[in-house]
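*Asks:* Kindly return the folded structure for what I paste below:
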Amino acid sequence: MVGMMGAGKTAVGRALALRLGVPFLDSDHEIEEAANMTIPEIFARDGEAFFRQKESQVIERLLDEARGVLSTGGGAFLSEANRKMISEKGVSVWLNADLEVLWNRVRHRDHRPLLRTADPHATLKALYEARVPLYAKADLVVHSDAQTSIEGMVDRVLEGLETRPDVLEPVTGA
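*Replies:* Sure, this is the predicted structure:
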């Protein structure tokens, strides 16, 4: 699962994994566990470049070790190496939510280090505009809106996956 913060990668990913009977993996959670720090603490102490390097290492390890649903951090798919790795070892699914849906989901949370600015909405908008062209390179695009339930989103993802001959086998029986 790839996409902006607030797109629903974790919620939809968890429900999708449950429906498929496979493990749910979250690269941000794995990074925090390995570092024994939160992502905002890692950003503050070591900077974004360090975090992105560790993020790539964790994503590679998770893709090699387990077959399941992986939720990546919002910036993970910006790296060409990560995009290639994810597509070679799995299927990238972009949960494509519009800016206002994302803002409504993240505006009351203070754990997003990239939004700790004087104008978080403007920051989110700039991130959104910069990232959308890269997210559009995902193997599948699934529209995420404020009206569709998590289970409805899982249905949309599964419908998309069924169009992929390379993943029909793992999805069968869902």
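*Asks:* use CA for all of it now, contacts and neighbours both
*Replies:* Will do.
*Asks:* Count residues in the vicinity of Glu80, would you?
*Replies:* Residues near Glu80, counting by other CA atoms under 10 Å, number 12.
*Asks:* With Ser79 instead?
*Replies:* Residues near Ser79, counting by other CA under 10 Å: 14.
*Asks:* again, but for the one 10 residues further on
*Replies:* Each residue near Lys89 was counted by other CA under 10 Å, and the total is 12.
*Asks:* so which strand or helix has the closest residue to it other than its chain neighbours?
*Replies:* Once flanking residues are discounted, Lys89 sits nearest to Leu63: 6.5 Å by CA to CA, 6 or more residues apart in numbering. Leu63 belongs to helix 39-65 when elements are defined using DSSP states H and E.
*Asks:* Please give the structure of this sequence too, so both can be compared:
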Amino acid sequence: MIISLVGMPGGGKSTVGKQLGRQLGVRFVDSDHEIELRIGEPIRSFFEREGEAPFREIEAQVLADILDSEGELVLGTGGGSVLREENRALLHGSSTVLYLRSTPEDLFRRLRHDTQRPLLQVRDPLAKLRELYAQRDPLYRRCAHYVLETGRPSVHGLVNMALMQLELAGLIDSARVAATVGAQRAD
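*Replies:* Coordinates of the predicted model:
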């Protein structure tokens, strides 16, 4: 079982993914972190120096490597990973994809002080988020098996929504979910 989370920057993929992995007792992999390990520097530095096209090439290779790995995992993807058709097809065909859908306005509230996201280092970040959303929302929907509206639920609420959706779809044994929803693992 591989569960992939897609969505806009700041949509909660890493935060929800870590908690979802913990609840399911599987590892969480953040594709952006794996990219940074591969390139040996922060994505922002690479992006500024090399540009978007070389970054997207590396991103596609890293996604393919992660999805080809063995074992169960939860994958948090980069916000732009769905821009390539090959990535959308790979994610959809190799995992169960959950789209964490957030409005541009919700994202702006969460990200207005964030200086680490290269695509948002512009004069009007809300306008940029609206532009990205208009471009990417249809791609996330095309890639996703399920859409979860993030709105204002807590991380705990979103994790429970994801677990319930996966259980209803028959992808998780109900005994596994019943034992983990709302519980914390004793590590």
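*Asks:* picking up where we left off before, which helices and strands sit right next to the helix holding Leu63 of the first structure?
*Replies:* helix 27-35, helix 80-89 (3 or more CA pairs under 8 Å, 6 or more residues apart in numbering; DSSP states H and E).
*Asks:* For that helix, grab the matching residue range in the second structure.
*Replies:* Aligning helix 39-65 of the first structure against the second structure (TM-score structural alignment) gives residues 43-69.
*Asks:* Can you mark which positions in that stretch are buried?
*Replies:* Residues of stretch 43-69 of the second structure classed as buried by neighbour count (16 or more other CA atoms under 10 Å): 43-44, 46-47, 55-56, 59-60, 62-64, 66-67.
*Asks:* got it, and stretch 154-172 of the second structure?
*Replies:* Counting neighbours by 16+ other CA under 10 Å, the buried set in stretch 154-172 of the second structure is 155, 158-167, 172.
*Asks:* List of residues touching it?
*Replies:* 1, 12, 15-16, 19-20, 98, 146, 148, 150, 173-174, 177, 181-182 (CA atoms under 8 Å, 6 or more residues apart in numbering).
*Asks:* That one: how far from the chain's middle?
*Replies:* 15 Å (CA atoms, centre = their mean, to the nearest Å).
*Asks:* Same question for stretch 113-124 of the second structure.
*Replies:* The answer for stretch 113-124 of the second structure is 18 Å, by CA atoms, centre = their mean.
*Asks:* quick one: that stretch aligns where in the first structure?
*Replies:* Going by TM-score structural alignment: stretch 113-124 of the second structure matches residues 108-119.
*Asks:* gap between the two ends of the matching stretch?
*Replies:* 13 Å (CA to CA, to the nearest Å).
*Asks:* can you list contacts of it?
*Replies:* By CA under 8 Å, 6+ apart, stretch 108-119 of the first structure touches 39-40, 43, 121, 123-124.
*Asks:* how about those in CSV, adding distance to Glu30 of the first structure?
*Replies:* Output for the contacts of stretch 108-119 of the first structure, formatted as CSV (distance: CA to CA, whole Å):
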residue, distance to Glu30 of the first structure
Ile39, 10
Pro40, 14
Phe43, 15
His121, 28
Thr123, 26
Leu124, 24
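*Asks:* Quick one: the helices and strands packed on helix 39-65 of the first structure as JSON lines, columns for distance to Pro113 of the first structure too.
*Replies:* Below are these laid out as JSON lines (distance: least, CA to CA, whole Å):
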{"stretch": "helix 27-35", "distance to Pro113 of the first structure": "13"}
{"stretch": "helix 80-89", "distance to Pro113 of the first structure": "21"}
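*Asks:* how about those helices, which one is nearest Tyr128 of the first structure?
*Replies:* helix 80-89 (17.4 Å; CA to CA).
*Asks:* got the residue ranges for the strands in the second structure?
*Replies:* 2-6, 27-30, 73-76, 96-101, 146-149 (DSSP state E).
*Asks:* on that earlier part again, relative to Val74 of the second structure, which of the contacts of stretch 154-172 of the second structure is nearest.
*Replies:* Leu20 (7.3 Å).
*Asks:* top helix in the second structure by residue count?
*Replies:* Ranked by residue count under DSSP state H, the longest helix found in the second structure is helix 125-143.
*Asks:* buried set for it?
*Replies:* 125-126, 128-130, 132-133, 136-137, 139-141, 143.
*Asks:* list the helices and strands it packs on?
*Replies:* Looks like helix 125-143 of the second structure contacts helix 85-94, strand 96-101, helix 104-111 (3+ CA pairs under 8 Å, 6+ apart).
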